[in-house]
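Asker: Using only what follows, build the 3D model:
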Amino acid sequence: MATIFPFLWFNTQAEEARDFYLSVFRNAKKLGSTEVPDWVSGTNRTVPIATYDFALEDLRLRTFNAGAGDGFNDAVSFFVETRDQAETDYYWEALTSDGGSERACGWLRDKFGVNWQVCPEITLRLIGDPDRKKAERTLQAMYKMRKIIIADLEAAMPANASRPKCAAVWDRSMYHIRTKARRLSPIKLLAGIGNCTTHKHTATRDAPLKLRVIDGDCGQEPVRAISAVLQSRAEW
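Answerer: All right, here's what the predicted structure looks like:
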């Protein structure tokens, strides 16, 4: 069965690059190397033509000493998706260390010229929000960054301080939500809300409303979403 993995051409620094990446990533290991009976010169030294295999977070890679080539460019980069700000900070600092360079919007170039993106997993969800105005505010905030700062992205997202995190967007049921929310008591209204499925809240026959939540996560309670509607009636 064929396998596919990244193959990185270096002048004479393939072994050093491998060792650097092994030092950065916590789940990393050497997989072997192969030298051929030929030599290349560059960066003030001569080394064997060789390949060095290794794995980073279960991704197999191979570096290659082969003399001067075309070099690395922006068209190809490694995307490091991080869980939180602490992990983002760690990989950003590690990969830019010892001569690397920071670039815009979470991009960086390490000391060997290889391009990386260090991106918190929440980033694409925020800038891809179905509410285009919120997504645009977040995107503009990201454009001003080098390293991604999650708190600054989240701060840019709300339209105002009182807007609930789990914002509701109405479709054809807008009229029913507005009129029934005024007419029913909060207790009866909230009692009618059903369970949450993926980004969707529905109501039972006791409250014939349909509420579709298109941002936030499914952990947001339906009751909290409807409570926000009741609390913001003055804005209708």
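
Asker: Every contact and neighbour count from this point should use C-alpha atoms.
Answerer: Noted.

Asker: Confirm that G67 sits in a helix.
Answerer: No: according to DSSP: H, G, I helix; E, B strand; the rest coil, G67 belongs to no helix; its state is coil.

Asker: Could I get the buried residue list for the longest strand seen in the chain?
Answerer: Determined from DSSP state E, the single longest strand within the chain is strand 28-42. Counting neighbours by 16 or more other CA atoms under 10 Å, one finds that the buried residues in strand 28-42 are 28-29, 40-41.

Asker: Among those residues, which one lies nearest to R224?
Answerer: A28 (43.4 Å; CA to CA).

Asker: nearest residue to the closest one other than its sequence neighbours?
Answerer: L56 (4.5 Å; CA to CA, 6 or more residues apart in numbering).

Asker: what's stretch 27-43 in contact with?
Answerer: 11-12, 22, 46-58, 65-68 (CA atoms under 8 Å, 6 or more residues apart in numbering).

Asker: mind checking how far it is from the chain centre?
Answerer: 33 Å (CA atoms, centre = their mean, to the nearest Å).

Asker: how close does the residue lying farthest from the centre of the chain sit to T12?
Answerer: Most distant residue from the mean C-alpha position of the chain: P37, 43.6 Å away (CA atoms, centre = their mean). Per CA to CA, to the nearest Å, P37 is found 15 Å from T12.

Asker: structure for this one too, so we can compare:
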Amino acid sequence: MTIAKNTVCLWFNGDAEEAANFYTATFPDTQVTAVHRAPSDNPSTSQGQVLVVDFTVMGIACMGLNGGPAFKHSEAFSFQVASDDQAETDRYWDAIVGNGGQVSDCGWCKDKWGLSWQITPRALTEAMAKGGDIAKRAFEAMMTMQKIDVAAIDAAVAAA
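Answerer: I've put the predicted structure just below:
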């Protein structure tokens, strides 16, 4: 067994395995690598219940800890997913929002466990990297959106 040098620990309230399985079904290069059960009773789980789920999200090592209701996720942490086109953007966004998640602005959404996701088409990132008026137009277009509309970003970039 290889243990990652750095792992993102995500706090859940008893549903870490469900979340990890959802991420596995939704994103490429994502897998559950281990499920660990509590060896004895503790404040968040009883002996034999799932305590920790080791998984990757698009290659990033994560640990889902069933720590109980004490701590909630916030927008201070998010996964940023670079999508290649509108179809991929729609697929990720719709999976997250359609599975009990919440819509937010500027490409952000939350999954049903409260984790924030930025579904960011490469067209937007590339436009922002150009700087100047192109970045300004792309940014101003993005500020009016919830899910990012690639065609609208492309139109903003092309506008003179």
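
Asker: TM between them?
Answerer: Once superposed, the chains reach a TM-score of 0.87 (TM-score structural alignment, normalised by the length of the second structure), with 156 aligned residues with a CA RMSD of 2.2 Å.

Asker: all helices for the second structure, in order.
Answerer: 16-26, 86-98, 122-130, 132-142, 150-158 (DSSP state H).

Asker: Please spell out which residues along the last one are buried.
Answerer: Within helix 150-158 of the second structure, the residues that count as buried by 16+ other CA under 10 Å are 150, 153-154, 156-157.

Asker: before we move on, what about the third one?
Answerer: Neighbour counts over helix 122-130 of the second structure (16+ other CA under 10 Å) mark 122-124, 127-128 as buried.

Asker: now do stretch 65-74 of the second structure
Answerer: Neighbour counts over stretch 65-74 of the second structure (16+ other CA under 10 Å) mark 65-68 as buried.

Asker: what about the residue nearest the centre of the first structure, distance to W92 of the first structure?
Answerer: Nearest to the mean C-alpha position of the first structure, by CA atoms, centre = their mean, lies E121 at 2.8 Å. Distance, E121 of the first structure to W92 of the first structure, using CA to CA: 15 Å.

Asker: same thing with R109 of the first structure?
Answerer: 10 Å.

Asker: the more surrounded of the two?
Answerer: Neighbour count, other CA atoms under 10 Å: between R109 of the first structure and W92, W92 has more, with 26 against 22.

Asker: check contacts around that one.
Answerer: By CA under 8 Å, 6+ apart, the contact list for W92 of the first structure reads 108, 118, 147.

Asker: And for the first one, the neighbour number?
Answerer: Spelled out, it's L108 of the first structure. 25.

Asker: what's the closest non-adjacent residue to it?
Answerer: Distances taken as CA to CA, 6+ apart put E102 closest to L108 of the first structure, at 4.7 Å, once the chain neighbours are dropped.

Asker: burial of the one you found, as a residue count?
Answerer: If we define neighbours as other CA under 10 Å, then E102 of the first structure has 19 of them.

Asker: wait, doesn't it sit right on R109?
Answerer: Yes: in this structure, E102 of the first structure is within contact of R109 by CA atoms under 8 Å, at 6.6 Å.

Asker: Name the residues contacting each of the two.
Answerer: What both E102 of the first structure and R109 touch, as defined by CA under 8 Å, 6+ apart, is the set T96.

Asker: To which residue of the second structure is S23 of the first structure aligned?
Answerer: Taking TM-score structural alignment for the superposition, S23 of the first structure sits opposite A25 in the second structure.

Asker: Next: F10 of the first structure.
Answerer: Using TM-score structural alignment, F10 of the first structure sits opposite F12 in the second structure.

Asker: And that match, how far from F139 of the second structure?
Answerer: Following CA to CA, the distance that separates F12 of the second structure from F139 of the second structure is 34 Å.

Asker: between those two, which one's more packed in?
Answerer: Each of F12 of the second structure and F139 has its neighbours counted (other CA under 10 Å); F12 has more, 24 against 19.

Asker: wait, what's in contact with the more buried one?
Answerer: Neighbouring residues of F12 of the second structure by CA under 8 Å, 6+ apart: 64-69, 72, 113.

Asker: same check, this time on L115 of the second structure
Answerer: Here L115 of the second structure is in contact with 73-75, 77-78 (CA under 8 Å, 6+ apart).

Asker: overlap between those and the first structure?
Answerer: Shared with the first structure under both residues aligned by TM-score structural alignment, their matches' CA atoms under 8 Å, the contacts from those are 73-74, 78.
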